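need a structure here:
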Amino acid sequence: MSRPSRRRFAVTALAAVTAASALTACGSSSGGGASASAAGGTYTVWDPYPQFDGNAKWVKLLTDCGRQAGVKVKRTAFDTTDLTTKTLLAAQQGDAPDVLVVDNPVVSTLAEAGVLTTTDESHVDTTQASPNLLAAGQSAGKTYGMPIGANTLALYYNKNVLKASGVDPASVKDWASLNAALAKVKAAGRKGITFSAIGTEEGSFQFLPWFWGAGAQLTDLGSDRAVSAVALWKEWLKKGYAPNSVINNTQTTSWQEFATGQFAFAENGTWQLANAKKTGFGYGTIPIPAASGGTAPAPTGGEFVTVPVQKDSGRYLTSQKIVSCLTSARNLLATDATLSYVAPTRSGQEQQSATGPEMTVWVDAVRAARGRTSDDLGTKYPKISEQMWNAVQAALTGSKSPEDAMSAAQSAASK
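Purely as a prediction, here's the structure:
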């Protein structure tokens, strides 16, 4: 599409924003887009980190990167959904920010709406990014930014509960061994596993490791492999390995259940590491196992640093300098530590793994992870995801069998 027609597409893209937004990523001040603030060497940066005020390391890094590029940075923070909506509206008005840090599933929505430049246009270097992470920022063979970091899912475990149940966490290598461990935990009078199966993107995010771990593909929700993943969760509820509360659990409430110290396992992400240290009991992490063994691909969370389209393409040179500074090896590690992210580059991941076995699990999980919009799904993903979480809800509540639920989901997603 030409730029004008792609901008008009932004109106319809608004409908996809809510479903496309990741629930795993984390406004401060008012601020307009680039055109309004071009005079005086000011460049606007929008990000999804409203939890950081002006004294935060992240904000200081933005200021430093602007200074190194010879400009002043004006930063505005929004929550994830607001950020995407405001960016689409600002782009329609020709007033987009110079640099946009945005949740990775939204990149394809903004790209198809004509809001973002390609890295060929902005000259942002992505050669050091891990291909599986970079894929979340690609659409129709083009790349639209650089990942700033990634988070994903693994299984936390309670050492005390497993010891009392006679379970060695190292024995959990596939679905059969995980089921055997859960059976032992229940027999010992303890609680098994908690996770989020809520009927939102958050539920899809948590279901995907089991879906992909079964060998299923998002283009075929009704396959036998897809059904087997739903059946696994359904069986856990039937046997009492997981509580019925998972049907309404968010990732936060699921974590709160695990933090009581009563559960053996919890599916959750890197963003809970700080909270894990506050639980008061010994914990560890293992990868989510695939059905037949190995690490299941989990979805990637995290943001991309992008350069939105500007009326004055001469601004891209300075924007590229800011992005290069934010995604440099030294700054990435500092930022990823602040955000509890795994670095998006192999060298950064190796440095994180060297800090201890806890980070090694997360680095391995990220290396096996997939972008939800990868495989050229782009803006198709939100529609597929919605049908998937509806199917999981239907199966877990008993309103449909796993087979019927996933068959109906595929039919709806194909329309």
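
From now on I want contacts and neighbour counts done on CA atoms only, so please keep to that.
Will do.

Could you check how many residues crowd around residue 6?
17 (other C-alpha atoms under 10 Å).

And for residue 72?
Considering only other C-alpha under 10 Å, residue 72 is surrounded by 18 other residues.

Tell me which helix or strand residue 229 sits in.
helix 224-239 (DSSP states H and E).

Run the chain-centre distance for that helix.
23 Å (C-alpha atoms, centre = their mean, to the nearest Å).

and after that helix, which helix or strand comes next?
Next in sequence after helix 224-239, counting helices and strands by DSSP H and E, comes helix 251-259.

next up, for comparison:
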Amino acid sequence: MSRTHRSRTALAAAALGPLLLVSACGGSGGTDDTDDTDGAVTELHVVDYYNNDPNKSVWQEVLEGCADEVGVALRRETVPGGDLIAKVLQMSSSRTLPDVLMLDNPDVQQIAASGALTPLDELGLDPGGISEGVLAASMYEGQLYALQPVTNTLALFYNTEILAEAGVEPPTTWEELKQAAADLTEGDRYGLALSAINTYEGTWQFLPFMWSNGGDEVDIATPEVAEALQLWKDLLDAGSMSQSVVTWSQGDVADQFAAGNAAMMVNGPWNLGTLEAVDGLEYDIVPIPAPTSGADVVSPFGGEGWVIPRTGDDARTALAAEFVQCLTGEAAVTAAAVGTHTVPTDPALAPAVVEQVPQLASFAEQVPNLRARTGQLGPDWPGQATAIYEAVQNALVGGMTPQDALAQAQDG
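Predicted coordinates for the structure are as follows:
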């Protein structure tokens, strides 16, 4: 799931362009410790924010594998996610930009707009079978700026024991979801848990309902979006969800589900490790219910893209391009997906991953229909994402109707 520091990212992106012009004149920080005396590049500097295990260790092996394939040593630097853009600014001003940089996918267009990145088309990189929805987040003004090997999205987790005891089948439509959530609500246990918090996490969780019903982020004051928000309000008003969903993060939702306080939850595959550690918890995963039977479910995708900053060093840039291309190869993608509980952005690579981690099946099957949050609004997405979660809050606990809450947010 994406970070929640979009305004800071936007400001940083605006400052990044001028700094990159200075940095490009001086290369990426000299050649004393990264090149042979004959000028050959012997090391690539890579920066990412996978600074916690298992992601850190899994990606270390993947990155080292691609460094070996390219024929260079790896100098990897990891920073906390919220500090990444500030770190890039500092490196830019000191002319020490990395050869390869990882960005949260909603940030790619903002940074590309600053002129900080090299268009990958110019370097001959091939996106292969990466789905069009994922590629949309890596495009800016018709050019490709990032390759994203793996992704994550949302699905419906359910406690198999609780549903079996209640005689409830996993819901596939909104009406079935409302009925199942009501039937599964008993005592201190709610039928459904999700995150309706007033952050980007709340927007992220609402998007599958909004998009699957034909709603659009360009104009959220429409009957289609209001109908999706009414579904959430109905679930809350019926007591099928806790009133606390408006303050729960996705981590909180997972904790409630793991503790047996919710029979179903909307969440992502990053929770698989947490759930597997709970003794006696039996669960399964299905796609989020569609508005009507047979309708497509359209969900957002998370994850990160790999970009190549403009450093002014053609030799290093060429090797960086080979390195990034390697990260989308079958071996790298499979290792990353299995190790981090994500799914390939190329659907053709999914079967090998699902064979090893069957719980990823419901996430992998959504990849062809995944939609980029920045696909239509580009760098303007953060503002509308804020409007969406504010409307959700106003409708659920602010006393406004979904229609009024969405109209106010759109006009604001």
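
Residues contacting the helix holding residue 229 of the first structure, please?
With contacts defined as C-alpha atoms under 8 Å, 6 or more residues apart in numbering, helix 224-239 of the first structure is touched by 210-211, 214-217, 220-221, 242-244, 392, 395-396, 402-403, 406.

Narrow those residues to those in helices?
Judged by DSSP state H, those include 210-211, 392, 395-396, 402-403, 406 as members of helices.

now, among the residues you listed, which is nearest to residue 373 of the first structure?
Nearest to residue 373 of the first structure among those: residue 211, at 15.1 Å, using C-alpha to C-alpha.

Give me the spatial nearest neighbour of the closest one, chain neighbours excluded.
residue 229 (5.2 Å; C-alpha to C-alpha, 6 or more residues apart in numbering).

So what's the residue count around the one you found?
By the criterion of other C-alpha under 10 Å, residue 229 of the first structure has 23 neighbours.

quick one: contacts for residue 383 of the first structure?
19, 413.

now do 10 Å
Contact partners of residue 383 of the first structure, counting by C-alpha atoms under 10 Å, 6 or more residues apart in numbering, are 16, 19-20, 409, 412-415.

Got a PyMOL select line for the buried ones in those?
Those of the contacts of residue 383 of the first structure that count as buried under 16 or more other C-alpha atoms under 10 Å are selected in PyMOL with:
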select buried, resi 16+19+20+409+413
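
Can you tell me which of the contacts of residue 383 of the first structure is closest to residue 354 of the first structure?
Distance ranking of the contacts of residue 383 of the first structure against residue 354 of the first structure, using C-alpha to C-alpha, places residue 20 first at 34.1 Å.

Would you mind measuring from the closest one to residue 69 of the first structure?
Counting by C-alpha to C-alpha, to the nearest Å, the gap from residue 20 of the first structure to residue 69 of the first structure is 32 Å.

coming back round to it: which residues belonging to the helix holding residue 229 of the first structure are considered buried?
Those would be 224-234, 236-237, for helix 224-239 of the first structure by 16+ other C-alpha under 10 Å.

Could you dump these into CSV with distance to residue 180 of the first structure added?
Converted to CSV, the buried residues of helix 224-239 of the first structure look like this (distance: C-alpha to C-alpha, whole Å):
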residue, distance to residue 180 of the first structure
224, 23
225, 21
226, 22
227, 21
228, 17
229, 17
230, 18
231, 16
232, 13
233, 14
234, 16
236, 12
237, 15
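
Which pair of these spans the longest distance?
The most widely separated members of the buried residues of helix 224-239 of the first structure are 224 and 237, with 20.1 Å between them, by C-alpha to C-alpha.

For the spatially most central residue of the first structure, give me its contacts.
Here the mean C-alpha position of the first structure is nearest to the C-alpha of residue 301 (C-alpha atoms, centre = their mean), at a distance of 1.6 Å. Residue 301 of the first structure is in contact with 22-25, 103-105, 133, 136, 149-153, 205, 269-270, 341, 366, 369-372, counting by C-alpha under 10 Å, 6+ apart.

can you check residue 180 of the second structure too?
If you count contacts by C-alpha under 10 Å, 6+ apart, then residue 180 of the second structure has 163, 166-171, 174, 191-192, 240, 263-264 around it.

repeat for residue 218 of the first structure
Taking C-alpha under 10 Å, 6+ apart, one finds 208, 211-212, 226, 372-373, 375, 377, 380-381, 384-385, 388, 410, 413 in contact with residue 218 of the first structure.

Just give me the match in the second structure for it.
Counting by TM-score structural alignment, residue 218 of the first structure corresponds to residue 217 in the second structure.

circling back to that earlier point, grab the nearest non-local neighbour of the residue nearest to the centre of the first structure.
Excluding the flanking residues, the one nearest residue 301 of the first structure by C-alpha to C-alpha, 6+ apart is residue 151, at 4.9 Å.

Hmm, residue 369 and that neighbour touching each other?
Yes. Proximity of residue 151 of the first structure to residue 369 meets the contact threshold set by C-alpha atoms under 10 Å, at 9.3 Å.

Identify the contacts common to the two.
Common neighbours of residue 151 of the first structure and residue 369 (C-alpha under 10 Å, 6+ apart) are 298-301, 363.

Just these: which are in strands?
With DSSP state E as the criterion, strands contain none of those.

wait, is residue 43 of the first structure part of a strand?
Yes. When DSSP: H, G, I helix; E, B strand; the rest coil is applied, residue 43 of the first structure is found to be in a strand.
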